[in-house]
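[1] Pasted the sequence and its predicted model underneath.
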Amino acid sequence: MHTLSCSQAAAVEVSTSAPRTHCRVVTRSRASTVACHASNSLNREVTLLDYGAGNVRSVRNAIKKLGYTIRDVEKPSDLASAEKLIFPGVGSYGQAIRILTQKGLVGPLKDYIASGRPFLGICLGLQLLFEGSEESGGCEGLGIIPGAVTQFDTTLGLPVPHIGWNNIAPTRGSALLDGVGDRRVYFVHSYRATPSPANADWVLATTQYGGEFVSAVNRGSVSAVQFHPEKSGSTGLDILAGFLHPDQAVAARGAERAAAPSPTFSSLSPTSTSGPHGLAKRVIACLDVRSNDQGDLVVTKGDQYDVREKEGGRDVRNLGKPVELAARYFDEGADEVAFLNITGFRDCVMEDTPMLEVLRRASERVFVPLTVGGGIKALTDSSGRSFSAAEVAAEYFRSGADKVSIGSDAVDAAQGYYARGGVPDGSTAIEQISAVYGKQAVVVSIDPRRVYVTDPAAVPHATVRTSKPGPNGEQYCWWQCTVKGGREGRDIGAVELARAVEALGAGEILLNCIDNDGVGKGFDLELVGAVSKAVTIPVIASSGAGCPEHFSEVFHSTGAAAALAAGIFHRREVGIEQVKKHLAEQNIPARL
């Protein structure tokens, strides 16, 4: 046995008036209803192994949406009495094994898996079934499935982590994936298991990303998936239903296929497989959330970060309520939803009840990834209580966030990194959060402005020869990073900042552009191109979208993995479905 040393939506509605043995499954794509009748002996309880790392709230919400109650594992003996177990592994491999060992759960978990009772692992819950992983300096796993988990090869030129919506290719039939076909599901991981003759009898589905990796396994009653079904919209809920009540799910899918007409794009049918396969380019809806003058949280949007109306008393611009808008974007096909908390009065994020409540409520209605930014850093509140960055992030994760976005604090972290000669020291929020939750949970938001220069040798920053000369005919430019909502510039460029935060452990970059914000004339392609070439982690293009063509333009011209917009979606000037349709017409991989 291979051993490594460890150095460390179909919307589903439950009829409240019906008996507990009766549920209706309503698919978003066709709104067809299929009655699922369970036997009187069906147990509607699921045991959840939540060891306290990351966002498990979304898994809970998905299980409840499918009509089941949840019992948590609080002690090892709870595994012995479980009848149906879901293990949503979140965070780093070493952290997970360490916590499971400390809580005395490793042996009981192996016993449960060997017992023949239904088991579903999610993401890290799949990887831990293997013999070991390169992550965390090399770590031994549960040893259930032959093989080791290894990192994606960054020399292939693909962004790592593998983040976004990719196809799955089932290798055989199963209740878990029956009828799912090769619909896209949501992945977020830097390490993967690979198929081999030794684990061939386990492999249920594979996915392509710089080569083939294992995206689902099954043998007997034991199943696991590398992707996140709870974040994969209606497709993911279908897959969870295939685990929770397989016979009824298979029958429901068959009836739906028989009743459904030929799919069209306008229906956004999750069964549609038109367009190129592979990792989709993501379309993200962003909600700037701020307290208005009456104390209510509203979604706002500004021009060059000014969020007040130009007339009528200069009230904060109100474009809607956060939860309702987020749910609308999920229904319209957004691949992710980002909340940026720009309220400035917070004393302590641990008591930021309105924003945390927004996340809790949104995660009940939005089954795609949620990112939240604003105040993610180590802090001390007015009463003298201190919290680490990881503790602050944990509060957001527990409330429903999948990723946290770090802004101004990342600039300080990068400048400190360079001052130390390019050496991480573990002191930054980026390092502390990624060490516990994995780099895929950390997004760094960069807010730069263009600076023109005549001679690139005159500045210590990475410059580009620009197609848009400066006011005095300058042929070169760089992008100065800012803090405090763009009000203060720092002597560090966007390219240098991106390289530093990648080295510190960030898993993704949200790249804004102050010059283009609210203008609607397109993304800054030179900026996005320069940053995406400088790093191996995914880059999200932001600021400037005004029409669907701007999305295809940034994907064709740069290495951006995703593109984000706010105002044009809020004001219904451009629809998400409209953008997706245009991408498909341009032969750009998109989740239809």
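    Here it is on my side, so go on.

[2] contacts, neighbours, all on C-alpha from now
    OK.

[3] any idea which element the spatially closest residue to residue 565 that is not a sequence neighbour lies in?
    The shortest distance from residue 565 to any non-neighbouring residue, by CA to CA, 6 or more residues apart in numbering, is to residue 285 (5.5 Å). Per DSSP states H and E, residue 285 falls inside strand 282-291.

[4] do the same with residue 577
    Applying DSSP H and E, one finds residue 577 within helix 576-585.

[5] That helix to strand 282-291, inter-axis angle?
    Calculated by axes from the mean of the first three to the mean of the last three CA atoms, to 10 degrees, helix 576-585 forms an angle of 160 degrees with strand 282-291.

[6] Go through helix 576-585 and flag the buried ones.
    576-577, 579-584 (16 or more other CA atoms under 10 Å).

[7] again, but for stretch 95-115
    So for stretch 95-115, counting by 16+ other CA under 10 Å, buried means 95-97, 100, 105-106, 108-109, 112-113.

[8] can you check stretch 551-562 too?
    For stretch 551-562, using 16+ other CA under 10 Å, the buried residues are 551-552, 554-555, 558-562.

[9] try stretch 381-399
    387-399.

[10] quick revisit: name the helices or strands packed onto the helix holding residue 577?
    helix 322-332, helix 548-557 (3 or more CA pairs under 8 Å, 6 or more residues apart in numbering; DSSP states H and E).

[11] Mind putting the ones you listed into TSV with distance to residue 134?
    Below are the helices and strands packed on helix 576-585 laid out as TSV (distance: least, CA to CA, whole Å):
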stretch	distance to residue 134
helix 322-332	35
helix 548-557	32
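
[12] who's in contact with residue 48?
    70-73, 85-88 (CA atoms under 8 Å, 6 or more residues apart in numbering).

[13] I should have written residue 286 there, sorry.
    337-340, 564-566.

[14] What about residue 457, how many residues nearby?
    10 (other CA atoms under 10 Å).

[15] this is the comparison structure:
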Amino acid sequence: MITLLDYGAGNVRSVINAIEHLGGSVRVAERAEDIASAENLVFPGVGAFGSMMERLHAAGFVAPLKAYLQSGRPFLGICLGMQALFNASDESPGIPGLGLFNGTVRRFATGLAVPHMGWNNIRIRQASPLFAGLRGDEKFYFVHSYHVTADNPEEILTTTDYDYSFVSAVQRGAIVATQYHPEKSGAAGLQLLRNFLAAGTAPVCPPCPEGPTRLAKRIIACLDVRANDQNDLVVTKGDRYDVREAGAVRNLGQPVALARAYYEDGADEITFLNITGFRDFPLEDMPMLAVLKETSRRVFVPLTIGGGIRDYTDVHGRHHDALAVAAEYFRSGADKISIGSDAVDIAETYLQRGRATGDSAIEQISRVYGSQAVVISIDPRRVYVATPDEVPHHVLQTAIPGPRGERYCWYQCTVKGGREGRPIDAVTLARVCQQLGAGEILLNCIDRDGTRDGFDIELIDAVKKAVRIPVIASSGAGSAAHFLEVFTRTGTEAALAAGIFHRRELSIQEVKGFLADKVEIRR
């Protein structure tokens, strides 16, 4: 029996699903007494350090948690659950941690994108049964902006490189904690959890401290989900956002089955975009919640869901803020939420007022769940101009001339599925959303959607150079060479595709096989 400490933030459902998938039983700690009586305790955490500690104190969990940690019983901390073990965090000055390990949580001091997001290797620094049965080159999923600095080198279990070496796991006796997410690390992560569940019976894996670790470029499968004319949820795909063919919605498969197939084929992440749901109130869209919950039981890589994450007043006049909507998706199995059209409204309000209000969906969700949980989906289209000063936007000189030979363009953001243009450009939107707390940009391109002509390199390069957070390239992939082009010609961290995978024109393994000796990937 595994007791899971849930302090009310983050995707604990994925941890429960992974443990149950391996044959374990889970009970969620609802009272201090549940922690005190636990035989094995797992503490997954995401979000902000200060918010986490405040919630632990409010629930009365701090004292029994400290007592448990001093008892010698098995403990696994994950991500923020590892950082909580230390004295303090730069993220929340003045708020002490549990203080079981001496050290401080520091923000990444690097020119690379922060959060550190994606699949990276580990170096095992001390003998541990946690890594029995794993290859030395396995990659695990990371998503964090802060890392621990441990004062005692004998307590460092693994290290990882991201511009410089940082502590990625610690161990003291039966206490182990990882910065990476085993429940989201595919087969390698499941093996790590299996070893933890073995409660000391797994063979000890010796240290393997040699060699640098490398963050992989991510290949993401995207599933556009909507109800067809028979009101069944299907995966579809548009051509410049038009999802109908011969009058009917294109039906390219069932969401859960396709997500599982892409996971087995090596997808590094799965993204669901609900492109027609949430017309009334998103928490009543039970079919999509059911899809998310069922996928989380079968897929052990990160899941993102987009569509309808904003403030609502339901048909009964009750108000529900975006934070409550997002919370339901996190607790149903999502790791990240994607905000699209509403991000444009938020950015325009920010620019009009000249300051942040603190109450936008982006700010609310990132404050509680962390910036890494908020993805901004940008849907721009090219607008050609004769000269750079013709419009008050971020204008690019383009190698692709316009219909009248124009050599300049800007990328107009759109809303409502590309049907309505707004007077804000993609570069400005990305910068504003980063300022408000977003942790990743999903960069689409209406002009390239469904064309198979390749990613819009000019757009992706401009946005990537304008922000310090990871960028996902989307729209236009038609071959494995297009993935190589976007990774080598821009600094983007990930590339997403839909149609070529749904139509089985190209598999994820074929893409990775083509990239294997050219860029760093997870095999």
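    Structure's in. What do you need? It should be emphasised that the depicted structure is a prediction, and the values quoted were computed from it without experimental measurement.

[16] And the buried residues of stretch 551-562 of the first structure, which is closest to residue 404 of the first structure?
    residue 562 (16.5 Å; CA to CA).

[17] Map that closest one onto the second structure.
    Matched to the second structure by TM-score structural alignment, residue 562 of the first structure sits across from residue 494.

[18] just checking, that match touches residue 267?
    No. Look at residue 494 of the second structure against residue 267 with CA atoms under 8 Å: they stay out of range, at 11.3 Å.

[19] any residues in contact with both of the two?
    Contacts common to residue 494 of the second structure and residue 267, judged by CA under 8 Å, 6+ apart, are 219-220.

[20] average offset between the helix or strand encompassing residue 528 of the first structure and the second structure?
    Using DSSP H and E, residue 528 of the first structure sits within helix 525-534. Compared with the second structure after fitting, helix 525-534 of the first structure deviates on average by 0.1 Å (mean CA distance after the TM-score superposition for the first structure).

[21] hmm, back to that, buried subset of the contacts of residue 48 of the first structure?
    Here, 16+ other CA under 10 Å leaves 70, 73, 85-88 buried among the contacts of residue 48 of the first structure.

[22] Show the residue spans covered by the helices in the stretch 251-400 of the second structure.
    255-264, 286-298, 322-332, 341-353, 361-369 (DSSP state H, counting those that start in this stretch).

[23] Of all those, which one comes closest to residue 467 of the second structure?
    Here helix 341-353 is closest among these (CA to CA), at 15.0 Å.

[24] residues in the first structure aligned with that closest one?
    The aligned range for helix 341-353 of the second structure is 408-420, by TM-score structural alignment.

[25] Could you report the distance from the aligned residue in the second structure for residue 126 of the first structure to residue 217 of the second structure?
    Applying TM-score structural alignment, one finds that residue 126 of the first structure aligns to residue 82 in the second structure. Distance, residue 82 of the second structure to residue 217 of the second structure, using CA to CA, to the nearest Å: 25 Å.

[26] How about residue 157 of the second structure?
    Relative to residue 217 of the second structure, and taking CA to CA, residue 157 of the second structure is found at 25 Å.

[27] any chance you could map the strands in the stretch 201-350 of the first structure?
    Here the stretch 201-350 of the first structure has its strands, by DSSP state E, counting those that start in this stretch, at 203-208, 212-219, 222-225, 282-291, 297-300, 336-341.

[28] of all those, which lies closest to residue 381 of the first structure?
    strand 336-341 (17.8 Å).

[29] contacts for that closest one?
    So strand 336-341 of the first structure is contacted by 282-290, 326, 329-330, 355, 368-375 (CA under 8 Å, 6+ apart).

[30] Kindly report the same for stretch 344-356 of the second structure.
    357, 360, 413-415, 424, 429, 432-433, 436.

[31] Repeat the analysis, applying 10 Å as the threshold.
    Residues from elsewhere that reach stretch 344-356 of the second structure, judged by CA atoms under 10 Å, 6 or more residues apart in numbering: 342-343, 357, 359-363, 376-379, 413-415, 422-426, 428-433, 435-436.

[32] hmm, back to that, the inter-axis angle of the helix holding residue 528 of the first structure versus helix 548-557?
    Going by the same axes, to 10 degrees, helix 525-534 of the first structure makes 40 degrees with helix 548-557.

[33] Give the aligned range of the helix or strand following helix 525-534 of the first structure in the second structure.
    Using DSSP H and E, the helix or strand that directly follows helix 525-534 of the first structure along the chain is strand 539-541. Across the second structure, the stretch matching strand 539-541 of the first structure (TM-score structural alignment) is residues 471-473.

[34] Map residue 517 of the second structure across to the first structure for me.
    Residue 517 of the second structure maps onto residue 585 in the first structure, by TM-score structural alignment.

[35] pretty sure residue 163 of the first structure contacts residue 228?
    No. Checked against CA atoms under 10 Å, the pair residue 163 of the first structure and residue 228 is beyond contact range at 11.0 Å.

[36] Lovely, talk soon.
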